[in-house]
Each structure stands twice: as C-alpha cells, then as structure tokens.
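Engineer: Build me a model from this:
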Amino acid sequence: MRSQVGIIGAGPAGLLLSHLLYLQGIESIILESRSREEIEGTIRAGVLEQGTVNLLKATGVGERLMKEGHVHRGIELQFKGKRHRIDLHELSGGKEITVYAQHEVIKDLVAARLQAGAKIFFDVSDVSLYDIETSTPKIQFRHGDELQELTCDFIAGCDGFHGPSRKAIPADVRSEKQKIYPFGWLGILAKTAPVNPELIYTHHERGFALLSTRSPEIQRHYIQVDPKDDIANWSDDRIWTELHARVDMADGWILQDGPIIQKNIVSMRSFVCETMQYGRLFLAGDAAHIVPPTGAKGLNLAAADIQVLARGINEFYQSGKEELLNRYSEICVRRVWKAQRFSYWMTTMLHRNFDHSPFNAGIQLAELDYVISSKSASTSLAENYVGLPMEW
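Structural biologist: The predicted model follows:
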C-alpha cells in the first residue's frame, strides 16, 4: 500500500491534517486503533480558540459548529464569594471562544473525509513504524486478520500520549519534560438548563470548580479531587453537595441540580516532547504534548501543529523546499511552551494545593485579585485564552 502521507490516529489532529492535505491535492491514509463509533462517542469537552474556529470555517467543516457551538465573549472568575468577569472580546481586540465538544469536531471531520473518499482504516492493531530515517518510511499494521504495510513519504504521529509514534523515536534523542499535578478533575454531565451564559472558574478553600455549558439540555461541571480517588466514592448527592459548597453565592445564586448521566475522574499533567520530528516522522497533538485542561489549550495546540505541518508538506510537494518541515519542532515547541506556561499559571492560581501553607494560599488570592483589578493582567489572560497568533 502506498500514500504520500501516512497518518496514525483519527483524533482531531490526524483528521484535520488529512482534511487540509486533501484541500491541497495531497493524498493520505489514516490508521486508527478504535472504531468510528468509539471515536465519535467518546465525550470530551472543547473550548475552541478564535483561530481554530476560523480554520474550521475556512476549510469547509464549520457549518454545524456555527449552528450548535456556543460563542462566549468572556469568562468569570469566582473567589472569596464574588464573581468577576473577564471581557475576552474587548481585551483581545474582538476575539472570542466557542464551546463545541471535541467529539463533535471529530464527527464533522470524519464526515468530511469519508464524503471526499478518504481511506480511514478503523480498528487497526499491532502498529509499528520503521525506516523513518529514510525517504520511504513505513507503517506496519494489522487490519482484521491481515498484516499490512503502508509506505509513504511522511508519517504523521497523531496517536496520542500512549500511541506508538513517539516511542519510534530513539530514546536517546527524545527530549521529554513532564510535571504531574496533585490535582484531579471529577467531571460530570448533568441534565439541567445552562447555569450561566459564560464559563465560571472558581477558586475555593475546598478546591477548584468549573461550571460550563454543553448544550441547552446538558451541562458539564468539574470539581477538584484527589486524582487517586475512586469515582465509586462519589455518589450523585455527594457531587452536588460539593459543587454547592464551592459555587453557590451569598447573594442567593444557587446551582441547579439535575440527573447526572456521566461522571469520571482524570488526573492532570503537563508533558512536552520537544523532539516533534525525527527523520520523516512528525508528531502532532497529544503525541507530543499534554496540557492541564484549565487553560483549554489541548485541541487548539493540535490544530496549530497541523497548520504548520500541512503547510510544510505542501511546500515540499509544490517546490521541493524542506525549510518549514525542518523547522517544524522549533516553530511548534515555541507555541507549546507558551500554552504550557498559561495552563500551568491558570492551574496553580485556581486550584487549592492542600500541601501549601497559609502564606501560599494568600499569594493565590493576591494573584486572582491582581488579575481582576489590573487591565494589563486581565489583557494577558484574555490574549492567551482566546489564542495567541500563529508564529511562523
């Protein structure tokens, strides 16, 4: 089997890359270990930066996003029993964010690729990469009972943190950095009406909480918990009691309860593989970097990677130039570290670290107070939250 580009992973990064390459007349084949039903049905939150929304609209996959996405022009920070609005739109020069779940983005991209006749192999296994230092890298994989081989000019590793792509880069040349946070998020999907027009980020002595919108009928909320806790320890009543304790207001505002239809606990980490390219292999998205969800950067970083990679591959086929491809890691990693900085800042400012002293807790509150009282600090938050400009 032969293709110009072999893409491992049918998440947002892999699908978007295949879509952008198709628009430039470049063929690709996608290999995905899960079924179509699984990738489209795995519910994950999504806060899309202005640049990501613009990209999806400009490339013809934004129609449902514009109909069903929720445009937010601000966020609210809640601490010491009061809420303070950060006007993202005004502070960023007119930009905004759109709440549109990641699995909905995946549905749109899968539909567009299949309509265009793309080759997507679902339910593959035993994926391995070799000859990645040559001009004809290869991917071996099993589909059904048949062992197959895909030869290509380039391989895009878009297969997430646990996929085989990053591990194909020799360990002695991989530069990896990681931080594990002592925080976990217990996330719920609840059948209630929207609780607020914009996201509410809450700092509380009992721990962080986030209230967000999913649809007119279903909302997504989070509370900070021990990442090693068992979800079985959290009854619906306990979850609502804890949410009320953290977000209800003295002025009478009370969070609306409702049936919980999904709940789970996820741990939080920051991870960067600075070696995002090796030979003809290019890593993108979660295969190269993980950010804590507090800064809402995961999918957006993947989209930024893909824009650089798609342009670099197109330049190669149009003119034979490899300058942009050779600078792929340099360009992307610079943006990745800025997103890591912002996500780390948001996470450490808003979460309660129970190992901290009262002095550390005072510093957190002072940081929050500075953000809401200083226009320059609010502007910095807004600029990062809506998405920094692409730097080539």
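Engineer: Every contact and neighbour count from this point should use C-alpha atoms.
Structural biologist: OK.
Engineer: got the residue ranges for the helices in the stretch 151-300 of the chain?
Structural biologist: 164-167, 236-247, 298-319 (DSSP state H, counting those that start in this stretch).
Engineer: Run the chain-centre distance for the shortest one.
Structural biologist: Read it as helix 164-167. 19 Å (C-alpha atoms, centre = their mean, to the nearest Å).
Engineer: what packs against it?
Structural biologist: strand 124-130 (3 or more C-alpha pairs under 8 Å, 6 or more residues apart in numbering; DSSP states H and E).
Engineer: right, and the helices of the stretch 151-300 of the chain - which one's nearest residue 8?
Structural biologist: Closest approach to residue 8 among the helices of the stretch 151-300 of the chain is made by helix 164-167 (7.7 Å; C-alpha to C-alpha).
Engineer: buried residues in the closest one?
Structural biologist: By 16 or more other C-alpha atoms under 10 Å, the buried positions in helix 164-167 come out as 164, 165, 166.
Engineer: and what of stretch 128-148?
Structural biologist: Quick answer for stretch 128-148 (16+ other C-alpha under 10 Å): 128, 129, 132, 136, 137, 138, 139, 140, 141, 142, 143.
Engineer: Not counting that stretch itself, show me its contacts.
Structural biologist: With C-alpha atoms under 8 Å, 6 or more residues apart in numbering as the test, stretch 128-148 has contacts from 1, 6, 121-127, 149-155, 164-165, 168, 278-281.
Engineer: Proceed likewise with the subsequent sequence, for comparison:
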Amino acid sequence: MMRTQVGIIGAGPAGLLLAQLLHKHGIESVVLESRDRDYVRSRVRAGVQEQGTVDTFIEAGVGKNLLQQRMVHSGVFLNFAGEAHRLSMADLIGEQQVSVYGQRNITCDMIDVREAAGLPLFFEAQATRIEGLEEDAPKIHYTINGREQTLECEFVAGCDGYHGISRHAIPQHLQKTFTYEYPYSWFAVLAEAPPANHEVMYAHHRDGFALQSMRSPRISRLYIQCDNGVDADTWSDDMFFNEFEKRIQYRVNRGPIIQKAVAPMRNFISEPMRYKRLFLAGDAAHIVPATGAKGMNLAVADVKLLDKALVQFYTTGSEELLDRYSELALRRVWKVSRFSWWAT
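Structural biologist: Presented below is the predicted three-dimensional model:
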C-alpha cells in the first residue's frame, strides 16, 4: 500500500500540471493513469493556449519547449460572406497573446520532467473506486499488472475526464448536472499541409461553419460543421477539402489527411466540484464545445486554483480556499460555458 499527500487520477494536462505545481511547492503526489504510456504520449488534442495558461506552464517549470516551438497569434480572422475581418488582439487587449502548442506536446513535456525527477507516475493503473471520503481518509483503489492496489492519501484530485470514476464518487443526491447536446457535430481533420493562413480563421457559411487552425507550421487542423452521425470514413480527402474551401471561400494548401474524426458538440457542467477531500478538475467536471478553444485553458485554471488552495492548507493549515474551491472554479466555468455556447 502506498501513501501520499495528494492522489491524482489522470495523467492528462490537468493531472500532470497539478502534480508538477505541487512538487514545486514541496507537496507530494502520486499520479495514476489508466491508459498506457504510448497512448498518452500520442493522443492528439487541442493546442490553443491563452496567455494565462502559458504563464502557468512556465511557472510550473515545463514551458521551455513551449516557448521555443510555439506559434504565436496576435489576431484572429472572422470570415462572413467571403470577406475576412481581422481582429487584432494587440489592439484590443494589449500584450497578451495566444500560443499554438499541441496538447500532446505539453503532455509529453510534463511526463518527461516528472520521470526525469523520479516522481511517481503509473501508467495502466486503472482506478476502480474511491473510499474513505466520509472519514477524511481517502483511499484510491486501482488495478495495475492484474493486481489490486490501494493508494492512501490526504486529498484526491479527480482529473480523469468525463468518463472517469471521480465524479461518480460524489453522492448522487448532491450532484447537479447540466447538459446541452447540439444538433450538429464537427468534422475535424489533421492534414500534412502548411496552414494557408498564419492565424486562425472562423468562417460563416449558409452550408455550415468552417475553421482553419493548425498544430505546427507543417500540420493544418481543419473543421467543418456536419450533421450528427456522419461517418468520417465515407469522406475522401478531396471531398473534405472541396467542402472546406467552399465554406471558407479561401484556397488552402492540400496534403494527405492523417487523422479524421467527427466530434459531437456539447456543454456539460457537474456541480459541486468538491466533496469532502475529493476535488474535480477539467473534463471530469465540465465540457465546452471546441469553438472557443477553452477546454484545456479552463482545466489549467481549475488546477491553478486547486494548487493554490492545497498550498494554503499545507503551509498555514487554513481550509479557506479548499472550502471555496468549487464556488470559485464554477464562477469561471459558467462564464466560459456561456461564451462557448454563444460562439458556437
């Protein structure tokens, strides 16, 4: 049986960042991840990082590659009726910028830093249940290498996403969930082609929305609105590019599509985000549509707040911020959810 101060379920950006911030403040943690190491290092997710998110990664000591390899955007294009309008963030909000650096990349950076420091991170460790919350003595039961194990901890951070077990450890009669399913999906592709525009472009078209983004100077990330239930495998590369160019009314660089998927769009919020000594962060508590590129940024905001609350507890004994974590986090969550709904 292992013991630690903070047991973290999930080795996505939220869980790994929390572990790194806690380590910087002298607080021990153990990270349990159900997937294998290669899967976690290879999964492709969003890559748009707001200034506050970049600053937090730098503060955590994992921002070196981000600063060297990111693509910096100081504006965004909105395309209506074939006419592009650029919004300058520099003019509107000053020096704050948006960085494009893949979620996969920052995840790999944090894994490398944690493993280099010899800190506990376990892959293929499937958390099965959380016990002891009522006694303020949490235990995470998990399976690894076919054996059942237990992690005793003082706090549990549920960073295990929408399908994880953490949220379900909160008694059902205390939970309030809010869900809105959109009547359409996003057809998303990664293409081996340089982005045609160096900044993100959103396009409004009578046949549906389109978005040009990027993952690197050589990889384009492209989206079109589609009906729910569309099978991505029935679309050829040319079919996608033709439809995309029709909507964005802009000629893009074409190249082999290396990944394609249809993603349903939803808003989801679960309250509260704290029960006893269990705290939820990221997709375990909320999901927003990708339109506003807020998902990872919102998770980082949760983690930064939770780290601050835990540091306060371990340095002063005060539970003030721990007690207010759910309230403070949900203020931001609801604002971001509303913005993402409005933008969608």
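Engineer: Can you show me the strands along the stretch 51-200 of structure 2?
Structural biologist: Assigned by DSSP state E, counting those that start in this stretch, the strands in the stretch 51-200 of structure 2 fall at 71-73, 75-80, 83-88, 98-100, 121-122, 126-131, 139-144, 147-158, 176-191.
Engineer: mind checking which of these is nearest residue 204 of structure 2?
Structural biologist: For these, proximity to residue 204 of structure 2 was assessed by C-alpha to C-alpha; strand 75-80 is nearest, at 5.3 Å.
Engineer: who's in contact with that closest one?
Structural biologist: In contact with strand 75-80 of structure 2 (C-alpha under 8 Å, 6+ apart) are residues 84-90, 199-205, 248.
Engineer: Of these, which is the most crowded?
Structural biologist: Using other C-alpha atoms under 10 Å as the neighbour criterion, residue 248 leads those with 27 neighbours.
Engineer: who touches that one in this structure?
Structural biologist: Here residue 248 of structure 2 is in contact with 79, 82, 202, 203, 204, 205, 210, 211 (C-alpha under 8 Å, 6+ apart).
Engineer: same thing but 10 Å
Structural biologist: Residue 248 of structure 2 sits next to 78-84, 201-205, 208-212, 224 when contact means C-alpha atoms under 10 Å, 6 or more residues apart in numbering.
Engineer: hang on, the earlier thing: can you redo the strands of the stretch 51-200 of structure 2 as JSON lines with distance to residue 228 of structure 2?
Structural biologist: Shown next, in JSON lines, are the strands of the stretch 51-200 of structure 2 (distance: least, C-alpha to C-alpha, whole Å):
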{"stretch": "strand 71-73", "distance to residue 228 of structure 2": "31"}
{"stretch": "strand 75-80", "distance to residue 228 of structure 2": "24"}
{"stretch": "strand 83-88", "distance to residue 228 of structure 2": "28"}
{"stretch": "strand 98-100", "distance to residue 228 of structure 2": "28"}
{"stretch": "strand 121-122", "distance to residue 228 of structure 2": "36"}
{"stretch": "strand 126-131", "distance to residue 228 of structure 2": "31"}
{"stretch": "strand 139-144", "distance to residue 228 of structure 2": "36"}
{"stretch": "strand 147-158", "distance to residue 228 of structure 2": "30"}
{"stretch": "strand 176-191", "distance to residue 228 of structure 2": "5"}
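Engineer: Out of those strands, which one sits most buried?
Structural biologist: Across the strands of the stretch 51-200 of structure 2, averaging neighbours per residue (mean count of other C-alpha atoms under 10 Å) puts strand 98-100 on top, at a mean of 21.
Engineer: Kindly check the end-to-end length of stretch 113-127 of structure 1 for me.
Structural biologist: 22 Å (C-alpha to C-alpha, to the nearest Å).
Engineer: meant to ask about stretch 59-68 of structure 2
Structural biologist: End-to-end span of stretch 59-68 of structure 2 (C-alpha to C-alpha): 16 Å.
Engineer: Equivalent analysis for stretch 90-107 of structure 1, please.
Structural biologist: Using C-alpha to C-alpha, the distance between the terminal residues of stretch 90-107 of structure 1 is 32 Å.
Engineer: and it, how far from the chain's centre?
Structural biologist: The answer for stretch 90-107 of structure 1 is 12 Å, by C-alpha atoms, centre = their mean.
Engineer: Stretch 118-138 of structure 1 too?
Structural biologist: 24 Å.
Engineer: and residue 235 of structure 1, how many neighbours does it have?
Structural biologist: 12.
Engineer: which residues does it contact?
Structural biologist: Counted by C-alpha under 10 Å, 6+ apart, residue 235 of structure 1 has contacts 241, 260, 263.
Engineer: How about residue 267 of structure 1, nearest residue that isn't a chain neighbour?
Structural biologist: With C-alpha to C-alpha, 6 or more residues apart in numbering as the criterion, residue 267 of structure 1 has its nearest non-adjacent residue at 4.4 Å, and that residue is residue 184.
Engineer: And for residue 23 of structure 2?
Structural biologist: Leaving aside its chain neighbours, residue 23 of structure 2 sits nearest to residue 29 (7.6 Å; criterion: C-alpha to C-alpha, 6+ apart).
Engineer: Could you check how far the equivalent of that neighbour over in structure 1 is from residue 17 of structure 1?
Structural biologist: Mapped onto structure 1 by TM-score structural alignment, residue 29 of structure 2 lines up with residue 28. Distance of residue 28 of structure 1 to residue 17 of structure 1, given as C-alpha to C-alpha: 9 Å.
Engineer: ditto for residue 350 of structure 1
Structural biologist: Distance, residue 350 of structure 1 to residue 17 of structure 1, by C-alpha to C-alpha: 34 Å.
Engineer: just to revisit the earlier point, with respect to residue 72 of structure 2, which of the contacts of strand 75-80 of structure 2 is nearest?
Structural biologist: residue 199 (8.5 Å).
Engineer: what's the counterpart of the closest one in structure 1?
Structural biologist: Under the alignment (TM-score structural alignment), residue 199 of structure 2 maps onto residue 198 of structure 1.
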